[in-house]
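J.: Following is a predicted model, sequence given first.
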Amino acid sequence: MSAGEREQYGFLTAADRRLEYRWIEPTAPDRPALVFLHEGLGSIAQWKAFPDGVAEATGCGVFIYSRYGFGQSDPLVEPRHVDYLSHEALVVLPAVLAARGIVDPILIGHSDGATIALLYASDPRWSTRAIVIEAPHVFVEDAGLTEI
């Protein structure tokens, strides 16, 4: 059975926001859930077919969601606070995982999503099996400060 035949799309409510999600069932019950966390301008759609390929190659369940203000999730109606990545990691992501019954995930994040994965995994309240990150924001470069 292909990933496309094992998937579902929908919406869940977490941290008082309606968020779109996509879930691909694992091919075996003992496989962990992989949770994809998109970059700063991304959404479910930005991942394209990459999660399908990972699901097929690993047999893991794959969960992808669009954060508040992205994709088909609730639109952003107020300015983001400077600590929005911490809020996403320590408030929203735990609520999203709880809503889907996902425990001990493998977090896969890019850019903002990678930062969220690091922050979530660093908190002792939650169990994380592993993280796979690309381009997290771990320090502020002088060039970035100049542009800001």
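T.: All right, it came through fine. Residues are numbered from 1 along each chain as shown.

J.: okay, CA-based contacts and neighbour counts for the rest of this
T.: Fine.

J.: and residue 143, what element?
T.: helix 142-147 (DSSP states H and E).

J.: what about the nearest residue to residue 132 once chain neighbours are set aside, which helix or strand?
T.: Closest residue to residue 132 apart from its sequence neighbours, by CA to CA, 6 or more residues apart in numbering: residue 108 at 4.7 Å. For residue 108, the host element (DSSP H and E) is strand 106-110.

J.: okay, pairing it with this:
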Amino acid sequence: ATRIELQRFSAARGGDRVALTGPASVTIADGAAVIDGLSLAAGTGRVTVQGRAGQTLDLKIGIRALPLALARIASPGLALSGTLDGDADLHGSAERPEGRYALTVSRLVAPETRKAGLPPIDAKASGTLGDGSASLDGRVSAGRGA
């Protein structure tokens, strides 16, 4: 087995920054990675990952108040605002995962929506994975009374 101890990590571009909130480890053995204590602070938000990923999955992922503006780190021209929250609990085989997920985007504004004069967009999606298929229940709203 190979164990990787992460004590510090950060990535930045301009005023945007992502950083490890504390020590984490990844143990690689038998074609799988066991992730323990991975928590990233990103602006005012946080992303956490815990569990096992390989031919079989047992993963828990959490996203709290992640600023969408951080997309600029990967794509500097992407000028989004708003936040993302979400949870995923995945298990079973990597080829046919099972589990549940929920995502919420709050007050999304993109250059295209701004140019079109649209109000900020709120969206929620949740669903399950199982038997080789996915379910999705979603809602998108914008403006007053939405």
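T.: Arrived safely, thanks for sending. In this text the structure is predicted, and so the values were computed from the model without any measurement.

J.: TM-score for this pair?
T.: TM-score of the superposed chains, computed with TM-score structural alignment, normalised by the length of the second structure, equals 0.31; 88 aligned residues with a CA RMSD of 5.8 Å.

J.: roughly how far apart are the residue nearest to residue 132 of the first structure and residue 118 of the first structure?
T.: Remark: distance between residue 108 of the first structure and residue 118 of the first structure (CA to CA, to the nearest Å) = 10 Å.

J.: Residue 53 of the first structure too?
T.: In terms of CA to CA, residue 53 of the first structure sits 24 Å off from residue 118 of the first structure.

J.: ok, now residue 84 of the first structure?
T.: For residue 84 of the first structure, the distance to residue 118 of the first structure - CA to CA - is 14 Å.

J.: and those two? which has more neighbours close in?
T.: Ranked by neighbour count (other CA atoms under 10 Å), residue 84 of the first structure and residue 118 place residue 118 first, with 21 against 12.

J.: Which of the helices or strands spans the more buried one?
T.: helix 112-121.

J.: what's that helix packed up against?
T.: strand 33-37, helix 84-87, strand 106-110, strand 130-134 (3 or more CA pairs under 8 Å, 6 or more residues apart in numbering; DSSP states H and E).

J.: mind running it again at 7 Å?
T.: Helices and strands touching helix 112-121 of the first structure, by 3 or more CA pairs under 7 Å, 6 or more residues apart in numbering; DSSP states H and E, are helix 84-87, strand 130-134.

J.: The longest one: which residues count as buried?
T.: To tie it back to what came earlier, the one meant is strand 130-134 of the first structure. Neighbour counts over strand 130-134 of the first structure (16 or more other CA atoms under 10 Å) mark 131, 133 as buried.

J.: Same question for the shortest one.
T.: Of the residues in helix 84-87 of the first structure, those buried under the neighbour-count criterion (16+ other CA under 10 Å) are 85, 86, 87.

J.: ok, and the closest non-adjacent residue to residue 95 of the first structure?
T.: Closest to residue 95 of the first structure by CA to CA, 6+ apart is residue 14, at 5.3 Å.

J.: With residue 134 of the first structure instead?
T.: Residue 134 of the first structure sits nearest to residue 110 (CA to CA, 6+ apart), 4.8 Å away.

J.: Look at the one you found and say how many residues are nearby.
T.: Residue 110 of the first structure is flanked by 21 other residues according to other CA under 10 Å.

J.: Tell me how far it lies from residue 37 of the first structure.
T.: 7 Å.

J.: now the buried residues of helix 84-87 of the first structure in CSV, with distance to residue 145 of the first structure?
T.: Output for the buried residues of helix 84-87 of the first structure, formatted as CSV (distance: CA to CA, whole Å):
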residue, distance to residue 145 of the first structure
85, 18
86, 20
87, 22
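
J.: and which of the residues you listed is nearest to residue 18 of the first structure?
T.: residue 87 (15.9 Å; CA to CA).
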